[in-house]
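Novice: For reference, the sequence and a predicted model appear below.
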Amino acid sequence: MKDYQFFGVDDFLEDAAFRQWVFSPLLTDNEFWNRWLAEHPEKEAIVSQARQQLLEIKGTLQPLSENYIDQKVMQIVQQAQMLNDSAEQSLPVIRRLNPTWYYMAASVALLLGIFWVYRAQQKPELAPVAYTQLIKTAKQPLHEVANTDNSPKTVMLPDGSTVVLYKNSRISYPKQFATITREVYLTGQGFFQVQKKPDQPFLVYASGLVTKVLGTSFFVKAYEQDKDVLVTVRTGKVSVFAHTDKQAAMQKAVPELGGIILTPNQQATLVRADKRLVRSLVAEPQRVDGPQKLTTSFVFKQTPIANVFAALERAYGVHIVFDEELMANCTLTARLDDESLYKKLEWICAGTESSYEEIDGQIIITGKGCQ
C-alpha cells in the first residue's frame, strides 16, 4: 500500500487512486480515505486543498456535449476491442470483458485524459539544460571526473556516497559539500548510492531535471544526444522536478521531498521532444523485499485476491489499485514463483476475468468480479 503520509498537494493531485476518490468514489474508496484521515489528522488540510483543486479543475473545463463524449468513448471502446481481440489471438486463455466494462474503462480514460491535458498546460516547460550551462550555476568550485573507458568507474564523493560512472559520462562536484545541500552535476549515466543525511539533501542536476534524495540508490541517464532523460529508483525514495520550476529553490532547500515522488521500480522520464515529465514503472520490476525473498512464496491455494495483490505489493513495492468490494469473491490457485511481475499479473487476470494496465507508476486492475 502506498505511504500517503509523506504526500504533498502535488503528489495527491497526481495519484490515480486519490483522483478516483474525488471524481467517482466507490464505497471502498470512501471507507479507506475516511479511515486514513482519521489516522492522520495532520494531513486533513493538505488533502482538502488537493481535493478542492481537483474539483475546481473539473469545474473550469469547458463543458463537453453528450454527443461529443459519446463519440470519443466509442472511439476508445473500438480501439480497446481491437487491442483485446489481438491479445486474445496470442493469449487465448484470457477472456474478454463484457462491453459494460469497456465503456466504464473508456469513460475513466477520457476523464483522466482531459485532466492530464489541463495539468500539462499548467506545468513549467521542462527545457533540457546542457551540462556546460549547469556547472556554471554552481556556487562552489567543482572537481570533475570523466569516464571514457568501456568499464564502469566508481567515484567516491566527499560525504561517502558513491556513483558508478558509465562510459562517456562526466560528473562534477565540490571537494567539500555545503552544509545545507549536497549538489552534483551529471552528463551521461550514473548509478548513485547516497549516504543517508535527512538534514542535508543530495541533489543531482542532469539536463533539465533535478533529482533530490535523502539517502537511497538510483540511476540517472542523461546523455545529451539521447531523446529522453531517465531517473530510475532502485531503493528508497526520490523526488524529481524541473530545473526551471518556480518552486525549485524552495524544493532544494527544505528537507522534505517534493515534485514527483518515485519509489522502487518507478521511473521518471523527461521526454525532450514534448518537454514533459512522465512517471511509470520500469520495464522489468525487481523484488524489493530483501531477505524475505528467501521465505516469500507465490504459491496460492484458493487465496482471496486481495491477499494475492498484497503479496505482490510487498514483494515489488508497487501499488495495485482494484475494487475490493467487486472482487471480494475472487480467489486464485496458482504457483507463480519464477515469473516476472507482469507475467504474474497476466496469469492472475486470466484466472479472475480481469485486465490490468500501468498508469502513473501504479497497476490498475479492471474486472467484472467473480461469482
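Specialist: Perfect, I can see it now. Residues are numbered from 1 along each chain as shown.
Novice: Every contact and neighbour count from this point should use C-alpha atoms.
Specialist: OK.
Novice: residue at max distance from the center of this protein?
Specialist: Here the chain reaches farthest from its C-alpha mean at Pro141, the gap being 34.7 Å by C-alpha atoms, centre = their mean.
Novice: tell me which element that residue is part of?
Specialist: Assigned by DSSP states H and E, Pro141 falls within no helix or strand.
Novice: tell me the contacts of it?
Specialist: Going by C-alpha atoms under 8 Å, 6 or more residues apart in numbering, Pro141 touches 174-175.
Novice: again with the one 5 residues further on
Specialist: Residues counted as contacts of Ala146 (C-alpha under 8 Å, 6+ apart) are 165, 168-171.
Novice: again, only this time at 10 Å
Specialist: 153, 155, 165-172, 186-188 (C-alpha atoms under 10 Å, 6 or more residues apart in numbering).
Novice: thinking Asp57 is in contact with Leu111, fair?
Specialist: Just to correct that, residue 57 is Ile rather than Asp. No - counting by C-alpha atoms under 10 Å, Leu111 is not a contact partner of Ile57; they are 11.5 Å apart.
Novice: that older thread, can you select the buried ones from the contacts of Ala146 in PyMOL?
Specialist: The buried residues among the contacts of Ala146 can be selected in PyMOL (16 or more other C-alpha atoms under 10 Å) with this line:
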select buried, resi 153+155+165+166+167+169+170+171+172+186+187+188
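Novice: Alongside the first one, take a look at this:
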Amino acid sequence: MSLENEFEKTWKKVSEEQHTIDDITDRKIREGINSKIRREKKIKKLYWTAAAVIPFFGLLILYYTFQKPATDIRQKYVYESRETPKAIKLSDGSVIKLMPYSKLTLNKDFGDKNREIEFTGQGNFSIAKDKTKPFRIDAGGFYVQVLGTHFFLDQKSEEKKVELFEGKVKVEHLGKVTYLLPKEIWISNSHQPDYHYYDKEKPMSFTFNHTDYSEAIQQLEEAYNVRISYPDEYRSKKVSGSFTGNLNDILSIISYPFNLKIEKLNEKEIQLK
C-alpha cells in the first residue's frame, strides 16, 4: 500500500472513531507522512536514473568493443620522392625508381611470406625473380602482379598506365584480368577502361583478304592505340596479303600501292599523304 493511501486510511479511521486531534499533533502527523513520501519518491527517482544509465554505459562498452576497428600493429616502411626521382632497393633485390612526388609503402616483414606493397605516383620497376612469392602492387583502384620483370607504372595520372618492357604482368581492375607481354601496354581512363594495346615497335602479324583500306587502317589504330588520317578517296581501296612487322612496317606496305607517305604528327597521331 502506498504512503498516500495509508495517509487517507488513517484520517478516515480517526474520523469514524470520532477521535479528536489537536493542531500540534495534526501537524506532526502530516510532516511525518510527507517526509516518508518525499524519501520514497527520491529513492524511486534514483532507481529509475540508475536503471537508465547502466544500460547506456553498457551499450557504449559494447559499441567500442565491436565497432572499433582493429589496429594493424605491423610496422611499415615508407619511401617518398620530392622534386627529383629517387631509387629504392628492396630487401629482395628489386629496384624501384620513384618519379617526383611518388610514394612506396611496405610492411617490415616484406619478403618473409609475400612481396606486397602499396604505391601512388609514377615509377620504373625492376622486380627480382621469385616464382614462390609474386610481387603484388596495390595501386589504389587496380593491382599489378609480377614474378620478375621490368615495367613502368603510372598510378596518379588521369589515364592509369602499365607499360611492360620485360617478362610478364597481370593487371586486375574491376574484376577484369589483363595479361601483358613485352612491349604491351594497359591503360584505363574515362573513355577507354581496361584498354590493352601494343607498343609501335612491337612486331605483329596481320592478314587482309580483299579488305577495305579503311578497315585495315582501323585494325592498326586499335592494335597500336593511334589515330591515322588519310585521304578519303582511298577508303574503299582493297588490301590483300599477310604481313608481319611493327606499325611503321605494316603501314608502309599496305600504303605503298597508293603512293602514300607516312608523317608522324605526335605520339598518338599519324598522317598519310
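Specialist: Here it is on my side, so go on. Because the structure is a prediction, the values reported are computed rather than measured.
Novice: Trace the residue farthest from the centre of the first structure over to the second structure, please.
Specialist: Superposed on the second structure with TM-score structural alignment, Pro141 of the first structure falls opposite Gln75.
Novice: Over which residues of the first structure does the helix or strand harbouring Ser35 of the second structure lie when aligned?
Specialist: Element membership for Ser35 of the second structure (DSSP H and E) is helix 23-67. Aligned by TM-score structural alignment, helix 23-67 of the second structure corresponds to no residues of the first structure.
Novice: Can you name the next helix or strand after that helix?
Specialist: Following helix 23-67 of the second structure toward the C-terminus (DSSP H and E): strand 76-80.
Novice: Relative to the whole chain's centre, how far out is stretch 126-134 of the second structure?
Specialist: 24 Å (C-alpha atoms, centre = their mean, to the nearest Å).
Novice: and what of stretch 91-103 of the second structure?
Specialist: 21 Å.
Novice: End to end on it, go ahead and measure it.
Specialist: 17 Å (C-alpha to C-alpha, to the nearest Å).
Novice: what does stretch 167-183 of the first structure give?
Specialist: 22 Å.
Novice: for stretch 239-253 of the second structure, same thing?
Specialist: Note: stretch 239-253 of the second structure ends 10 Å apart using C-alpha to C-alpha.
Novice: And the corresponding residue of the first structure for Asp138 of the second structure, which helix or strand is it part of?
Specialist: In the first structure, Asp138 of the second structure lines up with Tyr205, judged by TM-score structural alignment. Element membership of Tyr205 of the first structure [criterion: DSSP H and E] is strand 202-206.
Novice: Can you give me the buried ones in that strand?
Specialist: Buried positions in strand 202-206 of the first structure, judged by neighbour count with 16+ other C-alpha under 10 Å: 202-206.
Novice: That strand: how far from the chain's middle?
Specialist: 19 Å.
Novice: mean shift of it relative to the second structure?
Specialist: Strand 202-206 of the first structure, aligned to the second structure and superposed, deviates on average by 0.9 Å (mean C-alpha distance after the TM-score superposition for the first structure).
Novice: Which elements pack onto the next helix or strand after that strand?
Specialist: Counting by DSSP H and E, the next helix or strand C-terminal to strand 202-206 of the first structure is strand 209-213. With contacts taken as 3 or more C-alpha pairs under 10 Å, 6 or more residues apart in numbering; DSSP states H and E, strand 209-213 of the first structure sits against strand 182-193, strand 202-206, strand 217-222, strand 228-235, strand 238-242, helix 248-253, strand 260-262, strand 266-271.
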